[in-house]
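In: 3D model of this:
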Amino acid sequence: MKFIEHELSGGADSLRIAERPTPSVGDHEVLIRVAYAGVNRPDVLQRKGLYNPPPDACPYLGLEVSGTIAEVGKSVSRWSVGDRVCALTHGGGYAEFCVADGGHCLPVPDSLNMAQAAALPETYTTVWANLLANRAFESGDSILIHGGTSGIGITAIQLVKHFGGTVFTTVGSADKASFCRDLGADTVINYREADFNKVIDEATTGRGVDVVLDMVGGKYVEKNLTALALEGTLVQISFLEGSRLEIDLAPIMLKRLTFTGSTLRARSPQAKAALIAALEANVWPILLNQRCLPQIHEVYPLAEASSAHKLMESSQHVGKILLRVSG
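Out: Sure thing, here's the model as predicted:
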């Protein structure tokens, strides 16, 4: 089969089409003929050598796909050959065929096409796990979501609004600000023109927000702690500007804050399956009603994976970036 290989610690131009044997299927796994694969920030970090996959993971790129099931492991009962699914994968999604745990697959909602379906597993599971499954966010809360036009940001804005929250979000341009307002964000802050701490302080009369969802890290960590209300929660899902910093942690004690975070890929298969099941039960009905839908920025052919990574690194996209394999 064809797949995308990359050099260790290589640039985007190191991504290239190659061939390797179609992966074999374990007892609890399915083989998916890939229609589309999602491109995510962890893919870029892995390519750069900054995000090593777990020892049991496929070493190749690609954490989410949509497609049709081509083979079923002997212990898999839910799925059959020919079923249309999207799946959270343990790597290897940039390929014509990909293996996924049967418990990490979801039916493609009837209201969505295969491209939209490929944009669901990684992003929606991440938002569900970090905001809703752990009750970091509850109805009535206010939340600051950084990177409002990223895949995570768009998903979080829509789900938080659906479940009764007030959304503050940060963006880097007027066009992106307009996009987030159209999604339903209550207050959009262009970080190139305004300090989000000052905007939040004025908008909440000094109270702050209940939750911050951040993927930036670096200098944002201390600013996020400042933005939080009493007994607020900072949820960290990435560190694009670094995880090592000098910081005053006194606000955690003084405001009784919670500072938490997680990664998705390193969780056990059972833990991922539980999140996937909860996502299907709680979010799939919303998608079927044509609400909280993924937003697709651009779709590239598999052979142009390097262009997809360059776009991701530029941060000029608004929504998800996909690779078209057989869709």
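In: from here on, contacts and neighbour counts on C-alpha atoms
Out: OK.
In: ok, and for stretch 172-184, which residues are buried?
Out: 172, 176, 177, 179, 180, 181, 183, 184 (16 or more other CA atoms under 10 Å).
In: which residues touch the helix or strand harbouring residue 160?
Out: Assigned by DSSP states H and E, residue 160 belongs to helix 151-162. Residues outside helix 151-162 that contact it (CA atoms under 8 Å, 6 or more residues apart in numbering): 123-124, 126-127, 145-148, 166-167, 180, 183-185, 292-295, 318-320.
In: one more, for comparison:
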Amino acid sequence: MVAIPAEMTFIAHGAGGGPEVLVPQRGPVPAPQADEVLIRCMAVGVNRPDVAQRSGSYPPPPGASPILGLECAGEVVAVGAKATRYKVGDRVTALTNGGAYAEYCTAPEAQALPWPQGYDALRAAALPETYFTVFANMFGHGQLGAGETLLVHGGTSGIGVTAIQLAKAFGATVFATAGSAEKVAACLELGADAGIDYRAQEFVEEVKKLTGGKGVDVVLDMVGAPYFAKNIRCLRLDGRLVMIAFLGGHVAEQVDLRPIMVKRLTVTGSTMRPRTTAEKGEIAAALEAKVWPMLAAGKCGPRIFRTFPLAEAAAAHRLMESSAHIGKIMLTVG
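Out: Sure thing, here's the model as predicted:
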């Protein structure tokens, strides 16, 4: 038996606001529901949805922990009555429904996976949010296949780094946009076939040059409204636009919709958090079968830019909001 304390340290965000509202507090250790495991967190990932929730624009779904944090890695210390795969002492990484900015966190067992062979807690915790999101959207909704071409925006974000590597590993050609020459170089180092500095170049024109005027098969976009019309122009016949965030806004006005019909385009997108446990479990199973062996072989791994102690979550959020990072921002626990 593992001794579980009655209380833990977690990061509170009060009524919301800027990064300064993130402060350590003490509170009760959560108890796992029947289909959940309780994890003693060793490392936690910082993601854009955390920033949105802290600022008040991304409330947790009903029943989810109000504490920030959508991914963690650590040791299972308790299991629910209907949880059968993991036992106390197993080391897992999990896509949580919230609550990861803490010493202890619950997660549905179906959303937990073993650490890939050779991984430590920090690298394992950097996986779930971006790998679940990219795999489901790029290969599921976007139907990206071998021999096709992908344009991914924000190539040096956690999502971008993951998308570049997975798309290349599954046989696609990848173009990535980024906001500086340094970040473009990082995209190329990650395996992108071409990088586009969106501050110095017009990405629509660059895509035309790179594809001989044909366009790309899939665009993976997190910018939203400002890029919508441009993304449509970047797509080739039967192309797919997959939207996963709206960092630049969600209302697009005066957009010419005719190319959607003329080029037989598909416009789709999704969010991960509201999906059911069964849906997330299906993604987890696909990742374990198709991606975890690549990670164990040293391929497609996360790039960790900087780590902070859990108590310095505010500094981690300031870095996230600066967009100065290349790869993942992480918190260490204990």
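In: What does the superposition give as a TM-score?
Out: TM-score for the superposed chains, counting by TM-score structural alignment, normalised by the length of structure 1: 0.98, backed by 326 aligned residues with a CA RMSD of 0.8 Å.
In: Spatially nearest residue to residue 114 of structure 2 (excluding sequence neighbours)?
Out: Take residue 114 of structure 2 and drop its neighbours on the chain: the residue closest to it by CA to CA, 6 or more residues apart in numbering is residue 92, 4.5 Å away.
In: check contacts around residue 181 of structure 1.
Out: 187, 188.
In: Aligned to it, what sits in structure 2?
Out: Correspondence of residue 181 of structure 1 to structure 2, assessed by TM-score structural alignment: residue 188.
In: from the contacts of helix 151-162 of structure 1, which ones fall inside helices?
Out: Counted as lying in helices by DSSP state H, out of the contacts of helix 151-162 of structure 1, are 123, 124, 126, 127, 180, 183.
In: Of those, which is the nearest to residue 107 of structure 1?
Out: Checking these against residue 107 of structure 1 with CA to CA, the nearest one is residue 124 at 14.1 Å.
In: and the closest one, how many residues sit next to it?
Out: Residues near residue 124 of structure 1, counting by other CA atoms under 10 Å, number 20.
In: Can you verify residue 212 of structure 2 is assigned to a strand?
Out: No. Looking at residue 212 of structure 2 with DSSP: H, G, I helix; E, B strand; the rest coil, it is coil, so not inside a strand.
In: Any figure for the gap between it and residue 334 of structure 2?
Out: 53 Å (CA to CA, to the nearest Å).
In: again with residue 280 of structure 2
Out: Residue 280 of structure 2 is 28 Å from residue 334 of structure 2, where distance means CA to CA.
In: so what's the one residue sitting closest to the centre of structure 2 up against?
Out: Nearest to the geometric centre of structure 2 sits residue 130, at 2.4 Å (CA atoms, centre = their mean). Residue 130 of structure 2 sits next to 158, 159, 162 when contact means CA under 8 Å, 6+ apart.
In: per the alignment, the last one corresponds to what in structure 1?
Out: Using TM-score structural alignment, the partner of residue 162 of structure 2 in structure 1 is residue 155.
In: Burial check on that match, number of neighbours?
Out: 25.
In: what do we get in structure 1 for residue 295 of structure 2?
Out: Aligned counterpart of residue 295 of structure 2 in structure 1: residue 287 (TM-score structural alignment).
In: try residue 175 of structure 2
Out: In structure 1, residue 175 of structure 2 lines up with residue 168, judged by TM-score structural alignment.
In: do residue 66 of structure 2 as well
Out: By TM-score structural alignment, residue 66 of structure 2 lines up with residue 59.
In: Surely that match is in contact with residue 49?
Out: No. Contact criterion CA atoms under 8 Å: residue 59 of structure 1 and residue 49 do not qualify, at 11.5 Å.
In: All set, thanks.
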